[in-house]
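*Asks:* predicted model follows, preceded by the sequence.
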Amino acid sequence: MTCAHQRARQNRLGRFETATQAAAAGGITTIIDMPLNASPVTTTVNAFNQKLDATKNKLHINVGFYGGLVPGNINDLEALIKSGVLGIKCFLTHSGIDEFPNVGEKELNQAMPLIAKHNIPLLAHCEIESEVTCDFSKFPNNYQQYLASRPKSWENDAVDLMIKLCRKFNCSTHIVHVSSAEALEKITKAKKKVYNSPPKPVRITFFLMQKIFLMQIACTNVRRPSVKKKITFYYNKH
C-alpha cells in the first residue's frame, strides 16, 4: 500500500524515522513526501539534496519525494525534476508557510508545459481567494465559521482554472483535498473529455472517516460534511 501524500520532516514530531516506522506498522510500504513543512522547502536541487541527506539511515520503507512550484523557481524546475522528484506540488492560495508562496496562472502557464514534457504529475491545492464575510476571527473554535471563511467558491474557481490549463497543456494534474461537490462534478466531467491527461481528484482517506465532532483540527481544503458521501462514493466507484 502507498501513501502518496505524506509530510515527514526531520527534527520535528513527524521526522523520517518515526514516520516510516508508523507507516510500516500500518501496512504501508511506500510514502511520497510533500515539499513543504520542511526548511528549506524542496523547490531547488540544493534543498532536495539536503532532504535526501536527512533521510540517510532513517528509512524503514520506500520513500519518494515531490518538488515544489513557487514564484521565482521556474528556472530550477527542470533540474529538480531530473534530480528524481516524482511530481510537482503547488498552491493557488497561501500555503500557510511563507517559504512556500502560492502561484497564479502566470506561473502555471510557464511550468505546466515543462511538467508535461517530463510526464510527471502536477499536484495543485485548489483555492483562489476572494473576499468573504464571516466571524471566524471572533469565533476561531467554531467549525461552521471556519467553513464560511473558506467557501467552496474558492475551490470551484481554482478547479475551473486547472481544468482549462490541463486541457491546454495536456499536463497530468491531481486536484488535492477535494471538498466541494461542484468541484468534484467539474472534475468528473473533465475526465470524460477526449484529452490524454484529465485532472484527477485526491482526498486523504483519513479525512473521509472523520466525524463532525472531531473536526476541531483545521485543515484545508476544509472537510464539508454535506459532500462527504459524494466524495466517498466517487472513490468507491473509481
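*Replies:* Nice, thanks for sending it over.
*Asks:* going forward, measure contacts and count neighbours with C-alpha atoms only.
*Replies:* Fine.
*Asks:* what's the distance between the residue lying closest to Leu114 once chain neighbours are set aside and Thr44?
*Replies:* Once flanking residues are discounted, Leu114 sits nearest to Glu78: 7.2 Å by CA to CA, 6 or more residues apart in numbering. Using CA to CA, to the nearest Å, Glu78 is found at 10 Å from Thr44.
*Asks:* okay, these two: which has more neighbours?
*Replies:* Neighbour tally, Glu78 and Thr44, criterion other CA atoms under 10 Å: the higher count belongs to Thr44, 23 against 17.
*Asks:* that one and Asn73, how far apart?
*Replies:* 7 Å.
*Asks:* what's the closest non-adjacent residue to Arg167?
*Replies:* Nearest one to Arg167, counting by CA to CA, 6+ apart, is Tyr195 at 6.8 Å.
*Asks:* nope, Met1 is what I meant
*Replies:* Ile28 (4.8 Å).
*Asks:* one more structure, for comparison:
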Amino acid sequence: MSLVVRARRVLLPDGARAAAVHIEDGRISAVTAFDDAPSDAVTLEDDEVLLPGLVDSHVHVNEPGRTEWEGFATATRAAVAGGITTVVDMPLNSIPATTTVEALHVKRSAAKGQVSADVAFWGGAVPGNRDRLRPLHEAGVVGFKCFLLDSGVPEFPPLDDAGLRAALAELAAVDGLLIAHAEDAGVIAAAPPPAGGGYAGFLASRPALAERAAITRLVAAARDTGARVHVVHLADSGALPLLRAARAEGVRITVETCPHYLTFAAEEVPDGATALKCCPPIREAVHREALWAALADGDVDLVVSDHSPCTPELKRLDTGDFGEAWGGIASLQVALPVVWTGARARGIGLAEVVGWMAAAPARLAGLPGKGSIAVGKDADLVAFAPDQRWTVGELQHRHPVTPYAGRDLHGVVRRTWLRGRLADGAPIGRLLRRGGVPE
C-alpha cells in the first residue's frame, strides 16, 4: 500500500515546513517538497498541521479483570480520536497484574484483535517476583512499573527499600527500565487521613513531602545500582532540584508529568469534585507553573495522560467524598488539546508539545519506529487544527466521567493515520514488543 499525505505545515524533527510525506507498506519512505506529490495525494486544509502520532506511555486499560472500568477497544478508540497512535498499557488494575510472563500472555490475548492503536506493555515489579523480571524483559515488556506505597489494589503490592534495590540490581544487568510511583508511605501515614468533600483535606492527606521523600529513596537506589529509573506523574515541583542534582552526578533518571497537573490548581478545585481526585494530588498553582517552566527548561522530560478511569460509582459522585472515591483521571482522548491549550497560552510552540508527547515517550518506552515524521519510521500521522476551538462533550472512553467535561479547548484532531491507514476506530492496531517489534 502506498500513500502520500502533504500539508503546508508538517512538523518534522528539524522544524515545521511545507512537505509531502510518502508512505510505503506502512512506513515513511520519503519526505519531499510539497509539490513533489502525485495527483491523488491527501492534502490537508490550510488550517491543519501534520503531526506525528503521539505516544502515551502511561495508560491504565484495566483489561482483563476490570474491563468494566475501560478496556482495550474503548481505550484505543479514544486514543486515535485524540491523535495518539501508540499506548503503553500499565501492569496494574487488570487482573491478573502483569507480573509474570503467563499474565503477559493473558493480557496480550485479551487485547488481540480489538485495538485501534498500537499497544505495548509494561511489566510489574512487586515483592517476590525478582526472578520473573528477566523473563518478562525477554518476553518484550518495555520496562517495569513499581509502587513505593500501597497501589490501591491488592494484587499489586509495593516494594520496600530492599525490594526496590533488588529489582534495580536485576534490571541493571540487562539495562532494563524501572518506572516508579514515587510517594512515601511513611509520610502519608503521618498525615491526616482524607475524609469528606473538602479538597483541602484530601490535599493535606498526601503532602508534597511524600513525593520528595520517595524520589530521594529512588535516586539513592539508582545511584547505588546504576540502573535506569523514571518518575511517573510528578506533581510536586519541589522535587525538581533533587532530580536536577541527581542527573548532574550521572544518575540515569527521567521524569514525566500529566495534563491535569498542567491544567488545574488545588485552589480552584471545588469541594466534592471527585472527578479531580488523583494520586499524587493536583497541587497549588505555584506547582503547575513551575512544572510548565521545568518542561520548557528540559527538567521534565515528557507529558503523558495517566489515563486511569473507573466506573462512575467508584468516583463517588453522589457523595463527593474524597476519602472514598477512586483516584484516577480519564483524559486519553483530550490530552493533546489540553496540553496545547495550556502551552499556547504561555507562548510555547506546538513543536515543543509534540516533543513531550510523541518523541520523548517513544524514547522512554524503547519504540524507535514511533514519535516523529522521518524516513523509516511508522507512518503514524495526525491532521491537527491548532486554532479551532471546541468544548469537551461526548468522548470515546467507556465512561463519561472526566474533569474536562464542558471545558473549552484549542486544537482539534481531524484525522489520524496508523501506519498509513486511516484510523477511524476499526481494530487495525498491533501489539508491540520492546523495540517496536510486532507480535
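*Replies:* Yep, it's here. On a predicted model such as this, the values are computed, not experimentally measured, just so you know.
*Asks:* tell me which element the residue nearest to Arg167 of the first structure falls in.
*Replies:* For Tyr195 of the first structure, there is no host helix or strand (DSSP states H and E).
*Asks:* could you pull out the helices for the stretch 51-200 of the second structure?
*Replies:* Using DSSP state H, counting those that start in this stretch, the helices of the stretch 51-200 of the second structure run over 72-81, 101-111, 133-138, 161-172, 185-189, 199-205.
*Asks:* got JSON lines for these, with distance to Thr257 of the second structure too?
*Replies:* Shown next, in JSON lines, are the helices of the stretch 51-200 of the second structure (distance: least, CA to CA, whole Å):
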{"stretch": "helix 72-81", "distance to Thr257 of the second structure": "18"}
{"stretch": "helix 101-111", "distance to Thr257 of the second structure": "26"}
{"stretch": "helix 133-138", "distance to Thr257 of the second structure": "25"}
{"stretch": "helix 161-172", "distance to Thr257 of the second structure": "22"}
{"stretch": "helix 185-189", "distance to Thr257 of the second structure": "21"}
{"stretch": "helix 199-205", "distance to Thr257 of the second structure": "18"}
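*Asks:* which residue lines up with His94 of the first structure in the second structure?
*Replies:* Aligned counterpart of His94 of the first structure in the second structure: Asp150 (TM-score structural alignment).
*Asks:* how about Phe16 of the first structure?
*Replies:* Aligning on TM-score structural alignment places Phe16 of the first structure opposite Phe72 in the second structure.
*Asks:* need the contact list for its match.
*Replies:* Contact partners of Phe72 of the second structure, counting by CA atoms under 8 Å, 6 or more residues apart in numbering, are Val61, Glu63, Ala111, Gln114, Val115.
*Asks:* any chance of the residues you listed in TSV, plus distance to Val174 of the second structure?
*Replies:* Output for the contacts of Phe72 of the second structure, formatted as TSV (distance: CA to CA, whole Å):
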residue	distance to Val174 of the second structure
Val61	27
Glu63	29
Ala111	27
Gln114	32
Val115	30
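*Asks:* preserved in the first structure, out of those?
*Replies:* Among these, the contacts conserved in the first structure (both residues aligned by TM-score structural alignment, their matches' CA atoms under 8 Å) are Val61, Glu63, Ala111, Gln114, Val115.
*Asks:* just give me the match in the first structure for the last one.
*Replies:* It refers to Val115 of the second structure. Here Val115 of the second structure is matched to Leu59 in the first structure, going by TM-score structural alignment.
*Asks:* picking that back up, list just the nearest of the kept ones among the contacts of Phe72 of the second structure to Ala20 of the second structure.
*Replies:* Lowest distance from Ala20 of the second structure to those (CA to CA) belongs to Val115, with 28.3 Å.
*Asks:* what's the closest non-adjacent residue to His22 of the second structure?
*Replies:* Val4 (4.5 Å).
*Asks:* sorry, back to before: what sits against the residue nearest to Met1 of the first structure?
*Replies:* By CA under 8 Å, 6+ apart, the residues touching Ile28 of the first structure are Met1, Thr2, Cys3, Ile61.
*Asks:* which of those are also in contact in the second structure?
*Replies:* Compared against the second structure with both residues aligned by TM-score structural alignment, their matches' CA under 8 Å, these retain Met1, Thr2, Cys3, Ile61.
*Asks:* now those as a markdown table including neighbour count?
*Replies:* Formatted as a markdown table, those follow (neighbours: other CA atoms under 10 Å):
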| residue | neighbour count |
| --- | --- |
| Met1 | 11 |
| Thr2 | 13 |
| Cys3 | 15 |
| Ile61 | 16 |
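*Asks:* and Leu234 of the second structure? What does it align with in the first structure?
*Replies:* Matched to the first structure by TM-score structural alignment, Leu234 of the second structure sits across from Val178.
*Asks:* so stretch 353-363 of the second structure matches what in the first structure?
*Replies:* Aligned using TM-score structural alignment, stretch 353-363 of the second structure spans no residues in the first structure.
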